[in-house]
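A.B. asks: Here is a sequence with its predicted model. Questions after.
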Amino acid sequence: MKKYLITGLLVWLPTAITLWVLLWLVGLLDAIFGGLLTGIAAVSSDATGTVIEQLRHIPGLGVVLVFTALLITGALVSNVAGRWWLKQWDKLFTHIPVFKSIYNSVKKVSDTLFSGNGNAFRKAMLVQYPRAGVWTIAFQTGAPVGEVAGHLGVDFVSVYVPTTPNPTSGFFLLLPRADVIELDMSVDEALTYVISMGSVAPTAAVSLK
């Protein structure tokens, strides 16, 4: 019976957690959108307030609106005029004390991770960490530049070593390119391998067997 219970848990747990995360995200966006509508209704006429109150009770409307806003924003900044307005937006936020340091840091990280031209998390590697002879999975995040590159030289790579089973925390290392082994597995396969603590082998490794 214990074996069957554990097997059933393993079958349903990924689905349950996925649904829980999605429902939490929908609820969060609906709550934010509902608060915004409440503020608008407070300064609107009675007729407008009634319509807004009806909108608040539509489930998932916040997700639809956020998705639509992201889509429209992406389309607008894809042309010359949109990029000009984006530069003005950046200039505005980069001149606000305290806020600018947070905004600049988050923007640089997001541009690196999500830009199609970036190299972050595009390649999985094997590196020796935390000591020689002990190997772990890492992800290439780029190459040293500026002053760092001047001290180290050009034949180095920047890598991120995630922790297990939580890959959102980890360590940033600068390693000689000769000390890393590039892997053929995809980033998704490597992440799965890390999160599962090696219990879920990549597809390429399974096919070799």
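C.D. replies: Nice, thanks for sending it over.
A.B. asks: Going by C-alpha atoms from here, please, whenever you check contacts or count neighbours.
C.D. replies: Will do.
A.B. asks: Can you give me the distance of the residue lying farthest from the centre of the chain to Glu53?
C.D. replies: Distance from the centre of the chain peaks at Asp46, with 41.9 Å (CA atoms, centre = their mean). To Glu53, Asp46 is 10 Å away according to CA to CA, to the nearest Å.
A.B. asks: all strands of the chain, in order?
C.D. replies: 124-128, 135-142, 156-162, 170-176, 181-182 (DSSP state E).
A.B. asks: Let's have those strands in JSON lines, adding distance to Thr7 and mean neighbour count.
C.D. replies: What follows is these, written out as JSON lines (distance: least, CA to CA, whole Å; neighbours: other CA atoms under 10 Å):
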{"stretch": "strand 124-128", "distance to Thr7": "31", "mean neighbour count": "20"}
{"stretch": "strand 135-142", "distance to Thr7": "28", "mean neighbour count": "21"}
{"stretch": "strand 156-162", "distance to Thr7": "28", "mean neighbour count": "21"}
{"stretch": "strand 170-176", "distance to Thr7": "31", "mean neighbour count": "15"}
{"stretch": "strand 181-182", "distance to Thr7": "35", "mean neighbour count": "14"}
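A.B. asks: Columns distance to His57 on top of those strands, output as TSV?
C.D. replies: TSV is the format used below for the strands of the chain (distance: least, CA to CA, whole Å):
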stretch	distance to His57
strand 124-128	45
strand 135-142	44
strand 156-162	41
strand 170-176	41
strand 181-182	51
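A.B. asks: closest one to Thr68 among those?
C.D. replies: strand 135-142 (30.7 Å; CA to CA).
A.B. asks: tell me how far the closest one is from the chain's mean position?
C.D. replies: Centre-to-centre, strand 135-142 and its host chain are 17 Å apart (CA atoms, centre = their mean, to the nearest Å).
A.B. asks: Can you report how many residues neighbour the nearest residue to Phe93 once chain neighbours are set aside?
C.D. replies: Nearest non-adjacent residue to Phe93, counting by CA to CA, 6 or more residues apart in numbering: Lys100, 5.8 Å away. Per other CA atoms under 10 Å, the neighbour tally for Lys100 reads 16.
A.B. asks: ok, structure two:
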Amino acid sequence: MRKYFITGLLILVPLAITLWVLNLIISTMDQSLLLLPARWQPEAVLGFRFPGLGTLLTLLIIFFTGLLTRNFIGKKLVIAWEMLLNRIPVVRSIYSSVKQVSDTLFSSSGNAFRKALLVQYPREGSWTIAFLTGTPGGDVRNHLVGDYVSVYVPTTPNPTSGFFLMVPRADAIELNMSVDEALKYIVSMGVVTPEHVAAAAGARNKPQPEPTRT
């Protein structure tokens, strides 16, 4: 009975967590329906609530915003909008900080979270997986002797919290795995091993056949 119970948990727990995350995302994105006038909302038009319409509306808003800002006029509007926000004292500091972080993380030309590294943390001889976020800048760079890199060390099993470290580049080992594979490895606490890495390790450990003698 215990084996059956554990087997059921292994099947239902990932499914329940996946559905919970999807429900959280869809419920949050459905809040975009509040932007519509009351008489245009689905409950007023259809007579009942239709889950997912807000998600579709949010995706359309994101898509058309990106489409409009790719041309010359759209870029000018974005510049004017940012100049307006930069004139508001409190909004200026929040918007500029968030924009710098988002540009670094989501820009295709950025290097943040593009590489998985192996670093020693929290002490020498203890290793963990980290993600490259860049190089130290500002006055911090003036106080560091040598070549350093900035890394983010996520916690397990919740990688959204973690620690920001600056370590010597020579002490950071670049891993042969993608960021997605490294995240799965961290969230699973080392249980889910990347397939190609496991296959390579298995090939190395596989005993070689003895050569035939003639």
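C.D. replies: Nice, thanks for sending it over. Just so it is clear, the structure is predicted and the values come from calculations on it, not from any experiment.
A.B. asks: Quick TM-score on the pair, please.
C.D. replies: In this superposition the chains share a TM-score of 0.86, using TM-score structural alignment, normalised by the length of the first structure; 200 aligned residues with a CA RMSD of 2.2 Å.
A.B. asks: how near is the residue nearest to Phe93 of the first structure to Val106 of the first structure?
C.D. replies: Taking CA to CA, one finds Lys100 of the first structure at 10 Å from Val106 of the first structure.
A.B. asks: Same question for Lys87 of the first structure.
C.D. replies: Lys87 of the first structure is 16 Å from Val106 of the first structure, by CA to CA.
A.B. asks: how about the helices in the second structure?
C.D. replies: Ranges of helices within the second structure are 2-29, 42-45, 53-68, 72-85, 89-106, 179-187, 195-205, based on DSSP state H.
A.B. asks: What residues in the first structure pair up with the fifth one?
C.D. replies: Counting by TM-score structural alignment, helix 89-106 of the second structure pairs with residues 97-114 of the first structure.
A.B. asks: Could you double-check that the residue nearest to Phe93 of the first structure sits in contact with Thr94?
C.D. replies: Yes - using CA atoms under 8 Å, Lys100 of the first structure is in contact with Thr94, at 4.5 Å.
A.B. asks: What lines up with Lys123 of the first structure in the second structure?
C.D. replies: So Lys123 of the first structure corresponds to Lys115, using TM-score structural alignment.
A.B. asks: and that match, how far is that from Thr135 of the second structure?
C.D. replies: 13 Å.
A.B. asks: When those two are compared, which one has more neighbours?
C.D. replies: Between Lys115 of the second structure and Thr135, counted using other CA under 10 Å, Lys115 has the larger neighbour count: 18 against 15.
A.B. asks: That one contacts Ile129, doesn't it?
C.D. replies: No - Lys115 of the second structure lies out of contact with Ile129 (CA under 8 Å); the separation is 10.4 Å.
A.B. asks: Now the common contact residues for those two.
C.D. replies: Shared contacts of Lys115 of the second structure and Ile129 (CA atoms under 8 Å, 6 or more residues apart in numbering): none.
A.B. asks: corresponding residue for Leu61 of the first structure in the second structure?
C.D. replies: So Leu61 of the first structure corresponds to Leu53, using TM-score structural alignment.
A.B. asks: Name the nearest residue to its match, sequence neighbours excluded.
C.D. replies: Using CA to CA, 6+ apart, the nearest residue to Leu53 of the second structure is Asp30, at 6.7 Å.
A.B. asks: which residues touch that neighbour?
C.D. replies: Pro51, Gly52, Leu53, Gly54, Thr55, Thr58.
A.B. asks: Just give me the match in the first structure for it.
C.D. replies: Aligned partner of Asp30 of the second structure by TM-score structural alignment: Asp30.
A.B. asks: Could you measure from that match over to Gly49 of the first structure?
C.D. replies: Asp30 of the first structure is 18 Å from Gly49 of the first structure, by CA to CA.
A.B. asks: What of Phe33 of the first structure?
C.D. replies: For Phe33 of the first structure, the distance to Gly49 of the first structure equals 15 Å [CA to CA].
A.B. asks: With Tyr129 of the first structure instead?
C.D. replies: 60 Å.
A.B. asks: Highest neighbour count among the contacts of Asp30 of the second structure?
C.D. replies: Neighbour max across those (other CA under 10 Å) = Gly54, 22 neighbours.
A.B. asks: how about it, what does it touch?
C.D. replies: With contact taken as CA under 8 Å, 6+ apart, Gly54 of the second structure is in contact with Ile26, Met29, Asp30, Gln31, Ser32, Leu33.
A.B. asks: Skipping its backbone neighbours, what lies nearest it in space?
C.D. replies: Asp30 (3.6 Å).
A.B. asks: again, but for Leu57 of the second structure
C.D. replies: Per CA to CA, 6+ apart, closest to Leu57 of the second structure is Ser32, 7.0 Å.
A.B. asks: Next up, the contacts around that neighbour.
C.D. replies: With CA under 8 Å, 6+ apart, Ser32 of the second structure has these contacts: Gly54, Thr55, Leu57, Thr58.
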